Structure formats: structure tokens, C-alpha cells
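[1] what follows is a predicted protein model with its sequence.
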Amino acid sequence: MEIAVYATTGFPTIARDIITVLARIALGVIFIAHGWQKFNEWTVSGTTQSFAQMGVPLPDIAAPFATFVELIGGALLILGALTPLVGILLAANLIGALVIVHLVPVPFVDQGGWELVAALAAGALLLAAMGPGRFSVDRFLFKGKKGAKSQAQKVDAPKASGGEFTPAN
């Protein structure tokens, strides 16, 4: 297949599904690690105190929310379970962190910057929008359900009438 075709349609479905699994695993592991750090190393109580010192509103709610959304959400991302909801919750958590704590002129995380938070939020939103792919709990549970066919499957399938291929946007 020519590069020009990939430029307008993306990779074939199987490649997208494999790449999506790899992205889910990578992001899931990162989220679990950050959630575990808040839960085990800092403790939820310590995270709450840290959030209060950083000026996070409602730290008694925000700290447990961040901790468990990252821990549980990371595991669900790896499995590809409830992916749109989990992606939105993770992104909302990170956008809050970005706006409240990390919105500084420098992007670098070692200087309190926004790069890691923005990249993780973008990845979570991308998975929420695109779905978990073929190799996922969501696909297994909802396969055959009305409206459960992924956008990627619809795009890759030639039209029955004329056999034309409609590229993805």
C-alpha cells in the first residue's frame, strides 16, 4: 500500500488494534504506577496533605479520586474495559492537575511543567475517542450489540454496493 493511502486512512485495522493494545498497556502501567505511588508510598492521607499544600480545591475528595482513578483506571485501560468512560475520567483528573498545578511556562516535568500531564491526558482522551480496539474486554462484552461496531471497522469495510473505500477523517 502506498504512503499516500496511509496518510489519509491510517494503518490497516489489525495494525491499529495491535498499536492500541500497546498504547493501552503503556498508559495503563503509567497510571497504575502513579496511583500506587499515591496509595502506597505517599498514602492517601499524605497525598491529601500534599494536594492541600499545592492549593488543590477539596483535597479530601481530590486525592482519593486521583489515587483510585489512576489505580483502577490504569488496570481497566490495560484490559480495555469501559475504555471511553475510563479515558474521560483519567483525562479529567489530569486536566485538573494541569490547570491547578502544572500550568507553568516551562514544559519540563522536572521543573513542575506540564509535558507529562498533557501527554497522558491526550493519550487517555485518544483512547476514549477511538475505543479500546479489537483485543479488549469491551469488544468481547459488547461484540454484536447494536451500535458496538467500532468506527475503525466501519471505515475499513468497503461499501457493499460499489466496493469503494471511504477514508477515515
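    Everything's here; your move. Numbers count the residues shown, from 1 in each chain.

[2] from now on I want contacts and neighbour counts done on CA atoms only, so please keep to that.
    OK.

[3] what sits against Gln49?
    Contacts for Gln49 (Cα atoms under 8 Å, 6 or more residues apart in numbering) come out as Pro59.

[4] and the comparison structure, right after this:
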Amino acid sequence: MTTRNNPTMTSVALLVLRVVLGFILAAHGWQKFFQYTLDGATASFEQMGVPLASVVAPAVATLELAGGIALVLGVLTRVAAALLAVEMLGALFLVHLSSGIFVDNGGYELVAILAAAAAALVLAGPGAYSVDRFLFARKAAVAVPSV
């Protein structure tokens, strides 16, 4: 079976990417809410030098949890992925860059690959196996006048 220019395989690949990325980000958001708590996440952000930590920490926790779930479902995929990519780039430049690449030293490898995966979804879209495709494909089909 050839995978080259195969729309089904492309949609399956995008589904895998969306679900794994979304699960990881939702888990990080969940962790900030329920394991660290928002107060703990805020204190951690302050310690790392994140500006306006009391605003940024809850926003990041919410974005990761809700955005991760949105990616898993394929709902507003490009919007959620764009916001998450920007967030990961912020984490890369504000916190992780000075520690080098490796995550065991506090480096940027994880946030870099998460940003790249989110950017790929912004560019490629959600694929056929998504709520977005179901909603927007139906609207597009209805909007096309029949002759």
C-alpha cells in the first residue's frame, strides 16, 4: 500500500498527531490545575521569571487543558494549535533556551517539539477525522449552490 498522496493516510497521520499532542498538553494543563494548583503554578512561573505570572499561569493552564482537549477532538484545531504553538515558543524563549536543548537539564527539546507539532497542525489542518471537518465540510456543502 502506497502512502504517497493518500488522503486517508494523511488524515490518519493528522489524527495521531492531534490526539497525542492534545493528550500531552491537556495532561500538562490538568497538572497545573490539580497537582500543582494554580497557586503553585503561579509561584513556579514567578520563580522562572515569567512576567505577570499571576495572569499567565492560569491562562497557560486553561489553554493547555482546553486547547489539548480541542486538539484531541479536532475542534477549532487551527486556532487551538496556533495559540498552543505561541505558548510553547514563549516557554522556549522565556524559560528553557538558556538551559540548552536537553529536557533533563531544563532545556527546550520538549517545548520545541510541541511547538513544531502545533505549527504543523496550523498549516495542515485537522484532517478528515475531526469535528472541524464534520462541521465545516457540511457548511461548505450546504453553501455550494446546485445547478
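    That came through fine. All values reported here derive from a predicted model rather than from experimental measurement.

[5] now the TM-score, please.
    Remark: TM-score between the superposed chains equals 0.90 [TM-score structural alignment, normalised by the length of the second structure]; 141 aligned residues with a Cα RMSD of 1.7 Å.

[6] which position in the second structure pairs with Ile32 of the first structure?
    Ile32 of the first structure maps onto Ala26 in the second structure when the alignment is built from TM-score structural alignment.

[7] which strand or helix spans the equivalent of Gly96 of the first structure over in the second structure?
    Aligned counterpart of Gly96 of the first structure in the second structure: Gly90 (TM-score structural alignment). Secondary structure assignment for Gly90 of the second structure, by DSSP states H and E: helix 77-91.

[8] name the helix or strand for the most centrally placed residue in the first structure, please.
    In the first structure, the C-alpha nearest the mean C-alpha coordinate belongs to Ala124, at 1.8 Å (Cα atoms, centre = their mean). Following DSSP H and E, the helix or strand that holds Ala124 of the first structure is helix 115-130.

[9] same question, Val5 of the first structure
    helix 3-9.

[10] buried residues, the helix or strand just after that helix. List them.
    Later in the chain than helix 3-9 of the first structure, the nearest helix or strand by DSSP H and E is helix 13-36. Buried residues in helix 13-36 of the first structure, counting neighbours by 16 or more other Cα atoms under 10 Å, are found at 13, 17, 20-21, 23-25, 27-32, 34-36.

[11] contact partners for the counterpart of Ala62 of the first structure in the second structure?
    For Ala62 of the first structure, the aligned position in the second structure is Val56, judged by TM-score structural alignment. By Cα under 8 Å, 6+ apart, the contact set of Val56 of the second structure is Thr42, Val50.
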